[in-house]
Each structure stands twice: as structure tokens, then as C-alpha cells.
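After the sequence you'll find the predicted model.
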Amino acid sequence: MWWKNATVYQIYPPSFKDSNGDGIGDIPGIHSQLDYIQSLGVDAIWLCPIYDSPQHDMGYDVSNYEGVYPPYGTIEDVEKLIEACHTRGLRIILDLVVNHTSIEHAWFQESRLSISSAKRDWYIWRPPRYDQDGKRHLPNNWRSCFGGSVWAWDEATGEYYLHLFTPQQPDLNWENEETRNAIYASAMEFWLRKGIDGFRVDVANAYSKDLSFPDAPVTDPQQEWQYASHLFCNGPRSHEYLREMGRILKKYNAMTVGELPLTPDIEQVLSYVSAKEGQLDMVFQFDMVHLGTGPDLKYQTVPRNWTLPELKERVRATQRLMDGTTDGWSTAFLENHDQARCVSRWGCESTPELWAQSAKMLAILVASLSGTLFIYQGQEIGMVNAPASWGMDEYKDVESKDYYEFVRSTSHDDPVALAAAKTALQHLARDHARMPMQWDGTPHAGFTTPNATPWMRAHDNYSVLNVKRQTLDGQSVLSFWKRVIAIRKEYPDVFAQGVFCHTNADDKLFIIEKEGDGRKLVVVLNFTPSEQEMDLGAKLGDQSKLLLSNAGESVHLLQPYEGRVYLV
């Protein structure tokens, strides 16, 4: 199982590298940077959706699983990329988006032709409810993940279709065996036969719903549509469907990492990743990255609305899955295409020194955790959120725009409410991870040609924060990440496979102790911008080795945002 000790590099295709000057990243652009990716020491790359799509949700609305979005390239380009990765010893995994399709997918186009269409049951259609006055109402009060109702009206056939995300993303009906077999053939085996090494499985626990579609409890009387994720995640047939998928994947020796939102109970998580169950190889748990978000609506919060003890508890919760007593496996990550930049959330941007220190400290934190390590493009150079000075017109993501419009309409353009929404988005929006990769100091950060118009604006700091500059600096965040990945690979027994056994109760220092194969890893992290005293004597004993440090060497004093890793 190569993936247990692996480091996976996630790529967001439209923002990684543009090879032809149209302002959109593409497959040949990824191909052109494989030497750079290999130099990091990673074992695999994961590509966010590359399939043909009208791009209502940046490719997570697929119109053809067996085609490539034309601005990204062609099937042949992907085949060349697969071959080039394998030649370099890199694995390649794709995003599997099969809870829903695009409204432009041929399956949905046929499904909506009529109530008697052969593919009508391939999606989830429901008739309206009517009150005693004959007024039409939606099937239930569920709120979609992007706000508004989960139901969209289809005038031609007089019914509603279900969409957990945007109205342009109708949910497939996994209850229909014919539908499932078509998904496996078109979305999975088509690419497995071309040699890919696995999938990241989008919203893996949402395929099975409660088909009675009960109303959700009213938790916010001010809103028409109510939080309902507990009614459409972890449904009654979820495990059955994933076992079915698992049998297909096993034929190709392909790995899977499932997105598992809204599943905080560790026993429930284990039911998905227990090796004997044959479902998912590992999962993304969101305890850590959801820290500081709003309890109901993600953006109903303020920046840095978290404490270090809360972070520790969430780390401990995810690490419990790999406590040495289970056959489950998980992941370690701080960033992906759906999260803001970790330095902006948990580090410090006030000075160049503290920015670099905190970026390195966070690298130590995530790399020290058990499970398969995932890093996101730009994380290895410490990329940060968009500046607060940017206006809302720079935010391109449907989630950001929908939330801002929701606040505008519900507050009746109240400037205080809109300012709070903008502040929350500047801290947490998905847009921050989707800005162009910063390659060098040329226009548009070297992401595209100087005369092109990039689909999204490059960060203002690209002239000082970029790959080229950091490659030439042995003390850069990039150079540090390379050391971190190499050391993690050298000691798999205490890094990827170590057992998390203890942390401290301090609100300034985060001390992690892990055990594996008769050795112990002691990780100490200063989460403050000031020096902190420490006493590790009892933890380190007489025989310890300093594996990593991003700052000083004082035995009893930690520099601001310093992190150290000792092997005992």
C-alpha cells in the first residue's frame, strides 16, 4: 500500500500553469512543471476535476465524464501526463464527482424530457406539495450547501429536481442500479483503463439520502430553508454503494481518498475506512479546517475565531482513527481547493520574518501528524489570502458570491452586515486557494504570458513571494518543505504511522508526542508572535535527536512561531 507513507500534491488545474496564453491553466502546463513537482519529494499528484463542464462550480458540475474541458486540453494530453508521471515514479489520481452531474450532461437532458423518460429515474425528481388553498410548495425545507433550497422547479415536466449544491448540479439517483453501473463505467473505468492510480471521491457520504425527504428541524426561524446536512449525509445505503465501487477499484489496484464532511463521530468514520470493509482507503476529515467557521453558516463568524486548545482537541480527534487498535487510515492536511490559506488562518503575516516562521511551523505541524500527507499547490511557498483591499468583484467562487448576495438581500444592503460578510470572506473564502500559482516575478506571477488576461487575478505579493525566488534561497519556506517531506519519508514509523499519544494543555505551545516502533516523536510548536519558555527534559530523556527546527537552538526558549521535532 504505497499510499500509507506517501505525500500527495494537489493541483487546481485552472490556476496552476497556463501553457498557451489564454489565461487558464491547463494539462500541458501541469506537464511542464513535473520536474518541479518531483523536486519536492512528493509521491503523487491529485488533479481537481478536468472533465468537460460549463464551470458553474469550477468543474464540479460535469457534463461529460469521458471528455476534458477544452481550455484544459485533450484526452491525449491527459494520457501523456499519466505516462510522464509514471516515468518519473509519480502516481496520479483524479477527482471523482459522482453525487451529481451538470444540468448539461446528456443523462440529465434525457431525464428532464418527460416524466416517462427512460432516464427519468437517474435523477431525484419529486412533485410539489400543495396547501389547502392549492398553492404550490417545495417538497421540503432543506437548505442547499450554497444557500437557498435544494429543489429546483422544472416547468416542462411540472416537478422539482434535487440539487445539494447549485441548481446547475442535479443529484444522481444512486438507488437506481442502472445509474450506478453507468457511473462506474463512464466516470471510473474509462480513466482507470488509461492508467490512473486512484480517485479523490467527492462528498463520498452523500450518495444515499433519506428518500422520505422529511422537513429539517427549524434551527433558524429567520430563514426559509433549514440546515439539513444530517439528513443527506451518511444515508442508509452509503456503505453498500462504496463497497460496490471498491470492488471495481480493486480490479485496477487503485486507491481512494474520500471526502467525508459532517461526520464527526470517529466510529462512523471508521465504518468507511476499515480495511476489512473494502470501501475507502482513507478519508479527509474536516475537524481541523472547519475550526473558526460559523456553527450554521460557514461565513457567519469573525477572523481567527478559535483557540489553541480547540485546535489541539480537533487534531486529537482526527488522530484517534489511527491509534494502533483499528485497521482504518486517514489523512493530514491544512489546505485544499475549498479552504483559505493556512498561514492567513493560523499563522502570521505581519512581517516577512513571522510569515516565513509561521509557514514553516505549520509545515511541521501537518507533516508530523499520522496518515497520508496532502499539500496543496502554493502551500509549499507559503501563499496567503488575497489582500483585504480587494473588492468583491475579485471573488469568483459561486459560494462566495452567493453568500454575499444572501447577506445583501436579507440585510437590505445594510453596510455593517455587508462589511462583516466581506471580512469573513477575506478570511475563509475558497477563492484564496484558487488564485494563480506564483512561479516568478514576471507579470501575473509567471502563471500565464504577460499579455494574457488570467481568469483570476494573481496576488499582489507575487514579486517577492514566488517559486523562483525561494528555489534560490536555502532558508526559504520552499526549501524547508523539501526537508520536511524528506525527513517524514525517512522515519515513517513515527511520522505517517506513529500513534498520537499525548498533547499539552497550554494555550501558547502545542506539544505533540507520538510513538512508533519503539521510538518517540516529540513536536513542539510556538503558536505566538513572542518568545516562549519550555522545559522538555522529561519528555526527551537522555537520548534525543533534533530532526527539524525552523529557528533557534536554545534548549529552554522557543522563538516566535518556532517549531521543532525531536526523535527520542
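That came through fine. Residues are numbered from 1 along each chain as shown.

CA atoms for contacts and neighbours, from now on please.
Noted.

and Gly328, how many neighbours does it have?
Per other Cα atoms under 10 Å, the neighbour tally for Gly328 reads 24.

With adjacent residues omitted, what lies nearest to it?
Ser274 (4.4 Å; Cα to Cα, 6 or more residues apart in numbering).

and that neighbour, what does it touch?
Counting by Cα atoms under 8 Å, 6 or more residues apart in numbering, Ser274 makes contact with Leu280, Asp281, Thr326, Asp327, Gly328, Trp329.

ok, now how distant is it from Ser149?
Taking Cα to Cα, to the nearest Å as the measure, Ser274 falls 35 Å from Ser149.

Identify each buried residue in the helix or strand hosting Met245, please.
Take DSSP states H and E as the rule and Met245 turns out to sit in helix 238-251. Neighbour-count burial for helix 238-251, with 16 or more other Cα atoms under 10 Å as criterion, is recorded at Ser238, His239, Tyr241, Leu242, Arg243, Met245, Gly246, Ile248, Leu249.

try stretch 209-219
Lys209, Ala216.

now stretch 144-162, how far from the centre of its chain.
Put simply, stretch 144-162 sits 26 Å off its chain's centre (Cα atoms, centre = their mean, to the nearest Å).

Pro127 reaches Pro139, doesn't it?
Yes - taking Cα atoms under 8 Å as the definition, Pro127 is a contact partner of Pro139 at 7.0 Å.

between the two, what contacts are shared?
Contacts common to Pro127 and Pro139, judged by Cα under 8 Å, 6+ apart, are Tyr160.

So the two - more neighbours on which side?
Shown here are Pro127 and Pro139; by other Cα under 10 Å, Pro139 has more neighbours (23 against 15).

How about the secondary structure of that one?
Secondary structure state of Pro139, per DSSP: H, G, I helix; E, B strand; the rest coil, is coil.

Distance of it relative to Phe232?
14 Å.

Could you do Ala340 as well?
From Ala340 to Phe232 the distance is 25 Å (Cα to Cα).

more neighbours, the two?
Ala340 (25 against 18).

Pull the contacting residues for that one.
Asn385, His427, Leu428, Ala429, Arg430, Asp431, His432, Ala433.

which residue sits closest to the third one in space, ignoring its chain neighbours?
The spatial neighbour of Leu428 that comes closest, neighbours along the chain excluded (Cα to Cα, 6+ apart), is Ala340 at 5.0 Å.

what's the spacing between the one you found and Ile115?
For Ala340, the distance to Ile115 - Cα to Cα - is 42 Å.

ok, second structure coming up, stack it against the first:
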Amino acid sequence: MSKQWWKESVVYQVYPRSFNDSNGDGIGDIKGITEKLDYLQELGIDVVWLSPVYQSPNDDNGYDISDYRDIMSEFGTMEEWEEMLDGMHVRGIKLLMDLVVNHSSDEHTWFLESRKSKDNEYRDYYIWRPGKDGKAPNNWASFFSGSAWQNDEETGEYYLHLFSKKQPDLNWENPKVRSEIHDVVRFWIDKGVDGFRLDAIDVISKTEGLPDAKVVNDDQYQWGGEYFFNGPRMMEFLKELDDEVFSKHDLMTVAETSSADIDRGIALTNEQDGVVNMLFHFEHMDLTSGPGGKWDQKDWELADLKRVMTKWQNDLEGKGWNSLYMENHDQPRSVSVFGNDKEYRVKSAKMLATWLHMMQGTPYIYQGQELGMTNVRFGSIEDYRDVEIHNMYKEQVLEKEVDPVTVMEKIYKKGRDNARTPMQWDASENAGFTTGDPWIKVNPNYKEINAEEALKDPASIFYHYKKLIELRKKHDVIVYGSYKLILEDHSEIYAYTRTLNDETLLVISNFSDKTPLFELPEDIGFSSKELLISNYEVGEEDIKGFKLKPYESRVYRLT
């Protein structure tokens, strides 16, 4: 396995709208990020993944781009972006930009031209089709509820939008579109960007003919994923992007692939002929989703988490590379889902961090995760801002007449705005995020959970993450060691080893509020042990058998 800087890095995701507001307009901005670079340097991260800051009308909070070469005016100027990048590089921090190219905004010049007439030179930049019998060209449902097609009065045809109707899908079949995207990537590389996260990149290739999805329920629109996930030319398009642009530079590239299985993960990331460095798969995130998808919620099981994580650890080893994450701008807060955000918030947040960061792959920290920020329960749907949440609420409550209380419970558990409440900097008004009215309400628990308090407390979650990052830089076994699950059938303990040469890490995590007995398997021998990190005080004891405290985690180095 080759050594690479992006394997050894820890990434911190900044969602700019919610990170830090420097001018009091209630919206986080680029100068606000620059103001907090010392904080990120103190944490010790190596890379910042910056969610989109391009020009955008903000239908989907910047993931609807109207100009790929300009900065959103709400966020600042290109000069301020350049100052931010310089500030990162001076501190040894690299910048990973979000590349959103499955779709653009409907306010992008390309689309404004495309919709003017059927023979416009930009018409084929997007996916236009005539309707069928006065209806959409097919029965596909959008990710964000409703039809994936929007009728446009100007020409009387429909355009495809797998996401919001203000996010028309680009037509990757058109070589001119691919060439435009290559030029956009070169533009940002020339400005000094160190890598890219490829948003929703596994839907860029659609099955020829765009056939109807299978009808599986009574809904008007059906899930057509089999016709756009991992489409017939996806790998070809990404190989071209890699050959033409990525491979010519020392970049970090990560593909967001919500549909990826192991085989796809290997194809995407293997070092011989892969097209990106690493991927985000969603299999562990989907453990709380039933057959009906994200809003069809169920409880997760530790046995399933072991199965999924172990499969990706073992099957990808030596063949590809993974991203390690438990939350981001699209996912709820991990301590509220996989931990205990009440009595054991601090202990379980540290446990989850340890359990994840000791695996093979590149770890990602989402802003506020290092503080143990939690999900939020706003009193009204009007307090939410996410287009996905509002579309789902409208469909469920207004069209299907589902009880609003039931729908709000779904939002409390899985809504994307759980991750988008403002970063909690201190106990002052609006958590120190802004002196104005925040674009979305602050989580009311900011007076107890905030960065100022964390930095004063040597036992805080923040310093636990800092130590995990320091350990990663000190011990190659954390990055490159082989993974092996132990105590596979234990219902409360998730334990595994990492081994490199004659060094072994023993990672033990209690995923419960009980006190289970840990018993070391007899085939794990050692002559000396060293406790590298734990979330409780640990005395000298025989590690062959001991009781774990609620949500306790320990990592031993065995030689």
C-alpha cells in the first residue's frame, strides 16, 4: 500500500453559511472562516473541506451554482477567498473545494440560454424532453420529493432535475459540458486549491432512453435510481476528468457516492486505474432508513454497524481507500443517532470519535462534531430552512394528510438542518455566531455546548479529537494497519485490532449505557501494553478481562 499525504490527513468540513459571521448579517462568510483558522490549527486538522461558496441563488444552500468562477456575494469576495486560502496554507492546512457538477442552478448562464429555444447552442447542456400525453417524460421521483421533471413554458418541454427544480441536471453526454467542467476545475487548481469533493457524482450518467421506473407503490412518482445511479458512462466520464485534469496535479479527490457498493468503491479508488483517491459510501448512514428510504425510519443495530464497517474495512484494504465519517451537512448529529446526547453526551461523543478515527481510511470531522453538538427540535416547520425538509413536509402533511406531529418527529431525527444550526462558539447571544439575526435558529443548548467552554476544559471532546489527530501523526499503524473485528457477536461492545508489522492496536468501544465485560480473545498475545487514549480514567489493570463503563472506549498499543 503506497503512502500518501491524503491517507494520513484529517479533514474538517466547514459549512460556511453556519460557521462564523464576520459582518453581522446573520450569514456565515469567508472572513468568518479566516477569523477561526487559529482554532482549526489548534485542533490539528490537515485539510478543510469547504462546502460551496460559489455564486448561487441558494435554493439548496449553495449546492445550486449560478457561476462556478465567482464567490457568492453573501459570503464575500474572491479577494477574501484568496486571503482565506493563504491563511490556511501558512498554517499548513490544505483546502478541498466542493465540486457540484451533476447539476447547476437554473440561474446559470448556460441554463438561461438553454431554455430560450430548442435550437439554442446551449440547449444540449441540459436534459430536455417532450412530455408524454400531457405528463412528464417519465415517472421518476426527485430526491427532494415530487417529479424529477419540470415543464418549461418557453419551449413547452421538460427538463430533468434529480434534486430541486432549481437544480437542472447537466447533460454529461455532451462533450462540450465535460470540457466546461474540466476548465472550471483547472481554474480553481490554478488558484491553489488542493483537492475536490465531487458532489452526487454517481448520478451523472443516465440510462439511454430514460425509461420509466418500476411502479412499487401508489405514489404518482417512482424511484428511478436503477436508471441513473452508476450509469453506463459514469466511470468513463470520471476517467476522462482524471486523465485530463486530476492526474496532472497532487490533489485529494473524494467522490460522494450514495449508491456505492464494495466493487464500485474499489473501481473508483484503486491505485492502478481508479479515478479518485477515496469515496463517501452511505451504507452505514442508511442503517437508520427502512425500505422506503430516508424518511422511513428505523432503529439501528450494533450487529449491522459491525457488519457494514467491517466489510468496508476488510474488502477495500490494499485495493482502494475509504473516507471515515459519521456526520456532515446532509446527516444528523452523530452523538444524537449513534451515541447518547443526554446523560452520556461527552462520553459517547468521545467513544464515537475514538472508534471511528482508529479505523483505516481518512477521517472527516464536521464542524461542531468536535464539541459534541446535537440534533435540534424546533417548534415549528417555519423554523426550518432546508428545501428537502419543506418539500417532504408539504407532500406528507398537505397532500397525503399525515399527522404533522409524526412528520416533525421524522425531521427531528433525520432532517438536514440538524447539522446546519450555527456553530456554537460561546455562551453569548446567538452562540457568538453572529451579532445579527441568524439565518437559522441556534440550538438552545449553546450555553452549555460551545467552543469557548471546550477550550477551557482539558477533558473536553475538543481535546479528545486533538489527541486522536496527534496519535494518527505518531503511529503509522493507525493509518496503514490491517483491521480485524473481534467479539463479533457481542451486543454492546464493538472491538477490533489494527496490525502493522509487529505492532497491534486494540480498540474497544462500549456502544451502550450498560457495563459489559470485555474478554480478550486468547489468540491476541502481547508482551507489553500501552494505553494510548481513553475517555475515562484508567488504572493499571489486566486487559484480559475487565468491565467497561457506559460508552467507554480504550485504545491499547500492544507489542
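Perfect, thanks for sending it. As the structure is a computational prediction, the values presented were derived from the model and not from experiment.

After superposition, what is the TM-score?
Scored against TM-score structural alignment, normalised by the length of the second structure, the superposed chains reach a TM-score of 0.96; 547 aligned residues with a Cα RMSD of 1.3 Å.

sorry, back to before: redo the buried residues of helix 238-251 of the first structure as JSON lines? Include distance to Pro492 of the first structure.
Shown next, in JSON lines, are those (distance: Cα to Cα, whole Å):
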{"residue": "Ser238", "distance to Pro492 of the first structure": "32"}
{"residue": "His239", "distance to Pro492 of the first structure": "30"}
{"residue": "Tyr241", "distance to Pro492 of the first structure": "33"}
{"residue": "Leu242", "distance to Pro492 of the first structure": "29"}
{"residue": "Arg243", "distance to Pro492 of the first structure": "29"}
{"residue": "Met245", "distance to Pro492 of the first structure": "29"}
{"residue": "Gly246", "distance to Pro492 of the first structure": "26"}
{"residue": "Ile248", "distance to Pro492 of the first structure": "30"}
{"residue": "Leu249", "distance to Pro492 of the first structure": "26"}
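
and which of the residues you listed is nearest Ala419 of the first structure?
Ser238 (40.6 Å; Cα to Cα).

What residue in the second structure is paired with that closest one?
Alignment note: Ser238 of the first structure maps to Met234 in the second structure; criterion TM-score structural alignment.

ok, Ala454 of the second structure - how many residues close by?
20.

Could you find the counterpart of it in the first structure?
Checking TM-score structural alignment: Ala454 of the second structure goes with Gln470.

so what's that match closest to, chain neighbours aside?
Closest to Gln470 of the first structure by Cα to Cα, 6+ apart is Ser476, at 5.3 Å.

all strands of the stretch 451-568 of the first structure, in order?
499-503, 509-516, 519-526, 532-533, 545-549, 557-558, 563-567 (DSSP state E, counting those that start in this stretch).

separation between the one residue sitting closest to the centre of the first structure and Gln379 of the first structure?
Centre of the first structure computed as the mean C-alpha position; nearest residue by Cα atoms, centre = their mean is Asn336, 3.7 Å away. Asn336 of the first structure sits 9 Å away from Gln379 of the first structure, going by Cα to Cα.

Among the strands of the stretch 451-568 of the first structure, which comes closest to Thr318 of the first structure?
Closest among the strands of the stretch 451-568 of the first structure, using Cα to Cα: strand 499-503, at 9.9 Å.

residue contacts, the residue mapped onto Ala200 of the second structure from the first structure?
Aligned counterpart of Ala200 of the second structure in the first structure: Val203 (TM-score structural alignment). Val203 of the first structure makes contacts with Val97, Asn99, Gly258, Glu259, Leu260, Pro261, as judged by Cα under 8 Å, 6+ apart.

What is the equivalent residue in the second structure for the fourth one?
It refers to Glu259 of the first structure. Under TM-score structural alignment, Glu259 of the first structure pairs with Glu256 in the second structure.

Chain neighbours aside, what residue packs nearest to Thr263 of the first structure?
Val269 (6.6 Å).

how deep is that neighbour tucked in, by neighbour count?
23.

tell me which element it is part of?
Judged by DSSP H and E, Val269 of the first structure forms part of helix 266-273.

can you check Glu310 of the first structure too?
helix 308-319.

what helices or strands is that helix leaning on?
Packing partners of helix 308-319 of the first structure (3 or more Cα pairs under 8 Å, 6 or more residues apart in numbering; DSSP states H and E): strand 499-503.

right, and Gln531 of the first structure touches Gln559 too?
That one is not Gln; residue 531 of the first structure is Glu. Yes - using Cα under 8 Å, Glu531 of the first structure is in contact with Gln559, at 4.7 Å.

who has more neighbours, the two?
Neighbour totals were compared for Glu531 of the first structure and Gln559, and Gln559 leads with 20 against 14 (other Cα under 10 Å).

How about the contacts made by the match of Glu259 of the first structure?
Arg197, Leu198, Asp199, Ala200, Ile201, Asp202, Leu279, Phe280, His281.

Nearest to Asn151 of the second structure among those?
Among the contacts of Glu256 of the second structure, and counting by Cα to Cα, the member closest to Asn151 of the second structure is Ala200, at 23.5 Å.

any idea how far that closest one lies from His103 of the second structure?
9 Å.

next one: Phe144 of the second structure
Phe144 of the second structure is 14 Å from His103 of the second structure, by Cα to Cα.

These two: which has the busier surroundings?
Shown here are Phe144 of the second structure and His103; by other Cα under 10 Å, His103 has more neighbours (27 against 18).

what does that one align to in the first structure?
In the first structure, His103 of the second structure lands on His100 (TM-score structural alignment).

What sits closest to its match if chain neighbours are left out?
Nearest to His100 of the first structure is Asp171, by Cα to Cα, 6+ apart, at 4.1 Å.

now swap in Trp225 of the first structure and tell me
Arg143 (4.7 Å).

what about the aligned partner of Trp225 of the first structure in the second structure, how many neighbours?
Superposed on the second structure with TM-score structural alignment, Trp225 of the first structure falls opposite Tyr221. When neighbours are counted by other Cα under 10 Å, Tyr221 of the second structure registers 22.

Many thanks, we can stop here.
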